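Enquirer: sequence and predicted model, in that order:
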Amino acid sequence: MRARLLDGAVAGAVGSVALDVVSYLDMAVRARPASSTPQASAERLAGLAHVDLGSEDQAANRRSGLGPLLGYGLGVAAGAAFAVLAGRRRISTPLAVALLGGGVMAASDGSMTMLGVTDPRSWRRSDWVADLVPHLAYGVAAAATWNRLRPPR
């Protein structure tokens, strides 16, 4: 079980890198700004936990570091959760991509919605595409890594 969890965590980390690469490529190609939602999520979580992030300059810097770390934590945790779900079964690549990418997208968007950081009901089509494509990249990379790490049966 420990090896499966580790493989799932590694797959989630690889998926997180793929998500970031696709997001940064989108920013470069479309000249769009970075999303502020990771930093806003970090700020909301710190507030809910009654954690003082310091002076405004310190807080801004901490939010800039904590926001992406939350994303990596979610991606790694999702990979580990997938490992538990998959167990010893070999899951087809399309199903793994859907479960991993869709699961991370639902967890990410759902948590930000619950924190009051965003409201997906107000998103435009381009916002949905900008959210879906990187999560699809996460799913593809994580599923490919998972299948590569798991020995054939």
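Expert: Noted; the coordinates are in hand.

Enquirer: please count neighbours and contacts with C-alpha atoms only from this point.
Expert: Noted.

Enquirer: buried residues, the longest helix belonging to the chain. List them.
Expert: When the chain is parsed with DSSP state H, its longest helix is helix 56-86. By 16 or more other C-alpha atoms under 10 Å, the buried positions in helix 56-86 come out as 62-64, 66-68, 70-72, 74-83.

Enquirer: can you give me how far the helix or strand following it is from the chain middle?
Expert: Using DSSP states H and E, the helix or strand that directly follows helix 56-86 along the chain is helix 93-114. Offset of helix 93-114 from its chain centre (C-alpha atoms, centre = their mean, to the nearest Å): 8 Å.

Enquirer: go through helix 93-114 and flag the buried ones.
Expert: Buried, per 16+ other C-alpha under 10 Å, within helix 93-114: 93, 96-105, 108-109, 112.

Enquirer: so that helix versus helix 56-86, what angle?
Expert: Angle between the axes of helix 93-114 and helix 56-86 is 140 degrees (criterion: axes from the mean of the first three to the mean of the last three C-alpha atoms, to 10 degrees).

Enquirer: helix 93-114 packs against which elements?
Expert: On a contact count with 3 or more C-alpha pairs under 8 Å, 6 or more residues apart in numbering; DSSP states H and E, helix 93-114 meets helix 56-86, helix 125-149.

Enquirer: in TSV, list these along with distance to L25.
Expert: Below are those laid out as TSV (distance: least, C-alpha to C-alpha, whole Å):
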stretch	distance to L25
helix 56-86	16
helix 125-149	10
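
Enquirer: what is the helix or strand where A13 lies packed up against?
Expert: In this assignment (DSSP H and E), A13 forms part of helix 2-30. Packing partners of helix 2-30 (3+ C-alpha pairs under 8 Å, 6+ apart): helix 56-86, helix 125-149.

Enquirer: so which of those gets nearest A18?
Expert: helix 125-149 (5.6 Å; C-alpha to C-alpha).

Enquirer: next one for the comparison:
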Amino acid sequence: MSPAPVVDGAIAGAVGSVALNVVSYLDMVVRARPESSTPQESAGRLADVTGLDLGPPERAANRRAGLGPVLGYGLGITAGAVFALLATRRRTPLPVAVGLLGGGVMALSDGSMTALGVTDPRAWRRTDWVADLVPHLAYGLAAATTWRRLRSGGGGHHP
């Protein structure tokens, strides 16, 4: 297989990641809620687990603040590339692609945060689940539609 589908998948994952962040920021505006600390906490826990020294406390806090979003983008881009590997040989209906991409990224991000001890989804309220689900569905929709557009070459064929 040529690298083109994987590159297209990575691009689709990047677009999905932007959509996820925009929807999350809009949620902050609408509900006047604070920014989530889970990306930074996850970055800190991951650094601890891997033995990565982030430096003195002030510098470590700044590095966690940057590393959290970078890890999120990395997950989104990687998920798009993996989807491309799985979807290249068959046509995936849009709703299925949205569910696979959005649900997959949600499961990976929530699962890794749970494994790192940053959160416990069993303790989440309904509003917490909705606040997590909606941006991940935005990721899935943006990534899936970008994937289809890139793979169609602008024409009518959709893988």
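Expert: Done, it's in. Since the model is a prediction, treat every value here as computed from it, not as a measurement.

Enquirer: TM-score for the pair, please.
Expert: Here the superposed chains carry a TM-score of 0.98, computed using TM-score structural alignment, normalised by the length of the first structure; 153 aligned residues with a C-alpha RMSD of 0.8 Å.

Enquirer: hmm, back to that, tell me which of the helices and strands packed on helix 2-30 of the first structure lies nearest to L6 of the first structure.
Expert: Using C-alpha to C-alpha, the nearest of these to L6 of the first structure is helix 56-86, at 7.0 Å.

Enquirer: average offset of the closest one relative to the second structure?
Expert: Following the fit onto the second structure, the mean deviation recorded for helix 56-86 of the first structure is 0.4 Å by mean C-alpha distance after the TM-score superposition for the first structure.

Enquirer: could you check the angle helix 2-30 makes with that helix?
Expert: Using the same axes, to 10 degrees: helix 56-86 of the first structure against helix 2-30 is 130 degrees.

Enquirer: contacting residues for Y139 of the second structure?
Expert: Taking C-alpha atoms under 8 Å, 6 or more residues apart in numbering, we find Y139 of the second structure in contact with 13, 15-20, 98, 101-102.

Enquirer: in the second structure, what range does the longest helix of the first structure match?
Expert: The aligned range for helix 56-86 of the first structure in the second structure is 57-87, by TM-score structural alignment.

Enquirer: tell me what the longest helix of the first structure is packed against?
Expert: helix 2-30, helix 37-48, helix 93-114.

Enquirer: columns distance to P134 of the first structure on top of those helices, output as TSV?
Expert: Putting those into TSV (distance: least, C-alpha to C-alpha, whole Å) gives the following:
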stretch	distance to P134 of the first structure
helix 2-30	5
helix 37-48	15
helix 93-114	9
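
Enquirer: among those helices, which is nearest R153 of the first structure?
Expert: So among those, helix 2-30 is nearest, using C-alpha to C-alpha, at 14.2 Å.

Enquirer: just how off-centre is that closest one within its chain?
Expert: With C-alpha atoms, centre = their mean, you get 8 Å for helix 2-30 of the first structure.

Enquirer: buried ones in that helix?
Expert: For helix 2-30 of the first structure, by 16+ other C-alpha under 10 Å, it's 4-20, 22-24, 26.

Enquirer: any idea how far A13 of the first structure lies from G139 of the first structure?
Expert: As for A13 of the first structure, its distance to G139 of the first structure is 11 Å (criterion: C-alpha to C-alpha, to the nearest Å).

Enquirer: who touches both of these two?
Expert: Contacts common to A13 of the first structure and G139, judged by C-alpha under 8 Å, 6+ apart, are absent.

Enquirer: so the longest helix of the first structure versus helix 37-48, what angle?
Expert: 100 degrees.

Enquirer: tilt between helix 56-86 of the first structure and helix 125-149?
Expert: Using the same axes, to 10 degrees, helix 56-86 of the first structure lies at 50 degrees relative to helix 125-149.

Enquirer: where's A59 of the first structure relative to Q39 of the first structure, distance?
Expert: From A59 of the first structure to Q39 of the first structure the distance is 10 Å (C-alpha to C-alpha).

Enquirer: what's V10 of the first structure aligned with over in the second structure?
Expert: V10 of the first structure maps onto I11 in the second structure, by TM-score structural alignment.

Enquirer: may I have the residues that are in contact with its match?
Expert: Counting by C-alpha under 8 Å, 6+ apart, I11 of the second structure has contacts 77, 80, 146-147.

Enquirer: those into JSON lines, with extra columns for distance to S36 of the second structure?
Expert: Output for these, formatted as JSON lines (distance: C-alpha to C-alpha, whole Å):
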{"residue": "I77", "distance to S36 of the second structure": "21"}
{"residue": "G80", "distance to S36 of the second structure": "24"}
{"residue": "T146", "distance to S36 of the second structure": "27"}
{"residue": "W147", "distance to S36 of the second structure": "29"}
